[in-house]
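Enquirer: Predicted structure and sequence below. I'll ask about it afterward.
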Amino acid sequence: MNIDKVEISRLKMPLKQPFETSFGRLTFKDFLVVSIHSGDFVGYAESASLPYPIYNEETTGTVSYILKEFLIPKLFSVERIKHPTEIHKLFQPIRRNNMAKAVIDGAVWDLYAKQQGISLATALGGDKQEIDVGVSIGIEATVGKVLEKVERFIAEGYKKIKVKIKPGHDVEVVRAIREQFGPDVPLMADANSSYSLDDAPILKQLDQFNLIMIEQPLAHDDIIDHAKLQKQLSTPICLDESIHSVEDARKAIELGSCKIINIKVGRVGGLTEAKKIHDLCKSNNIPVWCGGMLEAGIGRAHNIALSALDNFSIPGDTSASDRYWAYDIVTPEIMLSQPGRLQVPDSPGIGYEINTSVFEQYLISKEFFTNELIVK
């Protein structure tokens, strides 16, 4: 494929209600959409970055800078791209900045799939027609508020309930969910790296609740102490923030740092690396699932396509559009095909069109790049 033009759009979308984790509270999503044009085809991807460097070191602003100053010029430095996997190799000399890399990688994958006349899921090697999905519940002011949301999402048929925890908001919350809804609700806890090894006695109390996993209990860049903690717990540890590459995943598996891995496309630098991690985990009998970053419809569509790969055996966080947004930027909006399940599109690329009116409503700025000039 020959790249004719790259477009960066910055959007700001208000969340239907605030979403709080151990590292902060969000009331809106400020993000970038990259579209890559080649002839009559356009590939789309959405940055996973947040407005603040609270999940990782990247922000919407830093992603924008890295795209304009380094990645887009590199993209135009090659005459022709034969396959999306070439993007990962092209960007290797640039250290980290994975969310910036991922948005180019994803747009090229979507463009490639459209040019080939196949779905993005098929292009990646996935063959599922539907995927099971879960839902993530943020930290609420009271345990009662958490229970209200759990009740609602169970009624909607979600296949996994993820509840955010932090010190002082953990055992009591999980116990209350189990007491009200019983032992069979598929439940997990996400700590977002808010504990230390000194908190092992508290985390061990969670073993009694038959959780699917505890996600990233210790430091965001750690795999050593997680191995020590996993030996003390019967509940599987899932790593999220610690895994930035297939090499990180390999080391964590060899050390025994986790029994499950969460794959987020933005965190690992794109769909190419995400697929490598999936394949490594499959060969080591480590189940994976697709985590969410409060994506709008384009990012959500990429997550659906990735989750069509066979080792995504645990429901991910890719809930329906109306979980977070009054109006989404894709049409049709992403809706449950049946309770707790989403259909994997079989039309070319991501399988959704841009809802232009909604897109324009949330648009803050737009920039165009070609090999010859930048038009603002």
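Expert: Now that the structure is in, tell me what you want to look at. What you see is a predicted model; the values in this text were computed from it and never measured.
Enquirer: can we go C-alpha only for contacts and neighbour counts from here?
Expert: Will do.
Enquirer: For residue 233, the count of nearby residues, please.
Expert: For residue 233, the tally of surrounding residues (other CA atoms under 10 Å) stands at 17.
Enquirer: so the closest residue to it other than its chain neighbours is in which element?
Expert: By the measure of CA to CA, 6 or more residues apart in numbering, the closest residue to residue 233 outside its immediate chain neighbours is residue 204, 5.9 Å from it. Per DSSP states H and E: residue 204 is located in helix 200-205.
Enquirer: List the buried residues in that helix.
Expert: Neighbour-count burial for helix 200-205, counted by 16 or more other CA atoms under 10 Å, picks out 200, 203, 204.
Enquirer: quick one on the thing from earlier: against residue 234, how distant is the residue nearest to residue 233?
Expert: As for residue 204, its distance to residue 234 is 8 Å (criterion: CA to CA, to the nearest Å).
Enquirer: Second structure follows, compare the two:
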Amino acid sequence: MKIVAAKLHRVRLPLVHEFRTSSHGKSMLDHILVELTDESGAVGWGEVASPSDPFYAPETVESCWHLGERYLVPAILGKEWERPEQLSQLWAKVRGNQFAKSGLDTAGWVLWATINCVPLAEALGGTRTEVVAGVSLGIEPTIDDLLTEVERHLAAGYPRVKLKIAPGWDVEPVRAVRSAHPDLDLHVDANGIYTAEQSDHLKALDEFGLTMIEQPFAPRDLLAHANLQRQIATPICLDESVETLEDLETALSLQAIRVLNIKVSRMGGLTRARAAHDRAHQAGIPVWCGGMHEFGIGRAANVALSSLPGFSLPSDVSASAKYYAQDVITPPVIATQGVVQVPKAPGLGHDVDTAFIAQNAVATIELTS
């Protein structure tokens, strides 16, 4: 196989509901959609779901656009390859920049699956035919607003709710949700906003029977995570801390992790995300697929990844309609009573709405070999 052309589309879509975390809020997103074409004319799509601002990770839309245009796409154009795992070897000299790499890696997997007439999930080795979906809820203006959002998503059938927390918005919101829903699969996500000195405050969450506390401390502070895990019963889940397989090995050695959130974007694409799943599964660590408010292309890739056997917890693969009034794929990702069906059609399993992409693109560039 040989990729002879690549297009990068910077697409802007509004969110149906503003989303706020411990670091920032957002009501509109720009993501880069990657379109790879091989010499036969087959097309594979991927998505760079990087944030616009460097708060979750160092990368931004602008940095990913630069890396894609200047380094990553030129590294693969005109090169022969047989398996999608080989693409990452072509840009191996480029350090970091996982979000930028993820869009091209995923597009390579979709292209390979399309040419070989197999569903993306099957290409990855997935075994599940359906995926249980959870929802992630941001920081709301009031606890009553939060309870309204929880009720709305439980009524839609979602069995798991994740709450974003931050100092000043943690114990009391969690207490209110737990009081209203004693049996709810509930966990919290701090996005690394707390410090080790606030560990005693985090220990107060132990009484609420949470499924996990996700990323309480800064990404590189694995010792603080290990120390907190020794002092609480609630499992610590790592997200931002694990960008590479080496990060995962360090966390395992320190016993700083009991659950792993695998994000395709954060890991640099489906190749590394699958490898992280395999290692965690071998170590007995349950995993789930986190989300970055992906458009439909990235969301479909998340569904395919979540079909792997180690994804034993509900994943952030909720329906497209939770975030977008119209998505870039048809049909959109649909959740029925909190369950998403894994597509059986070849490749991505959805049609890509190129007209809608063109309508909402704020920039497009084409590179050829």
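Expert: Done, it's in. Quantities reported herein were computed from a predicted structural model and do not represent experimental measurements.
Enquirer: ok, back up a step: look up how far residue 216 of the second structure lies from the equivalent of the residue nearest to residue 233 of the first structure over in the second structure.
Expert: Taking TM-score structural alignment, the alignment pairs residue 204 of the first structure with residue 203 from the second structure. Per CA to CA, residue 203 of the second structure is found 11 Å from residue 216 of the second structure.
Enquirer: Which stretches in the stretch 101-250 of the first structure count as strands?
Expert: Along the stretch 101-250 of the first structure, the segments classed as strands by DSSP state E, counting those that start in this stretch run 130-132, 135-137, 161-164, 187-190, 214-215, 237-239.
Enquirer: which secondary structure elements does the fourth one contact?
Expert: Applying 3 or more CA pairs under 8 Å, 6 or more residues apart in numbering; DSSP states H and E, we find strand 187-190 of the first structure packed against strand 161-164, strand 214-215.
Enquirer: Superpose on the second structure and give me the mean offset of that strand.
Expert: Here the mean offset of strand 187-190 of the first structure against the second structure after fitting is 0.3 Å, by mean CA distance after the TM-score superposition for the first structure.
Enquirer: Distance from that strand to the middle of the chain?
Expert: Remark: strand 187-190 of the first structure is offset 16 Å from the chain centroid, using CA atoms, centre = their mean, to the nearest Å.
Enquirer: Where in the second structure does that strand align, residue-wise?
Expert: Using TM-score structural alignment, strand 187-190 of the first structure pairs with 186-189 in the second structure.
Enquirer: which residue sits closest to residue 366 of the second structure, ignoring its sequence neighbours?
Expert: Counting by CA to CA, 6+ apart, the residue nearest residue 366 of the second structure is residue 7, at 4.3 Å.
Enquirer: how close does that neighbour sit to residue 101 of the second structure?
Expert: Noted for residue 7 of the second structure: a distance of 14 Å to residue 101 of the second structure, by CA to CA.
Enquirer: now do residue 176 of the second structure
Expert: Distance from residue 176 of the second structure to residue 101 of the second structure, by CA to CA: 40 Å.
Enquirer: Looking at the two, which is more packed in?
Expert: residue 101 (27 against 15).
Enquirer: Check the gap between the more buried one and residue 88 of the second structure for me.
Expert: From residue 101 of the second structure to residue 88 of the second structure the distance is 8 Å (CA to CA).
Enquirer: my guess is residue 262 of the second structure meets residue 278, correct?
Expert: No: contact criterion CA atoms under 8 Å: residue 262 of the second structure and residue 278 do not qualify, at 11.2 Å.
Enquirer: Show me the helices in the stretch 251-369 of the second structure, by range?
Expert: 264-267, 270-282, 296-305, 354-360 (DSSP state H, counting those that start in this stretch).
Enquirer: With respect to residue 225 of the second structure, which of the ones you listed lies nearest?
Expert: helix 270-282 (17.3 Å; CA to CA).
Enquirer: Sweet, I'm off.
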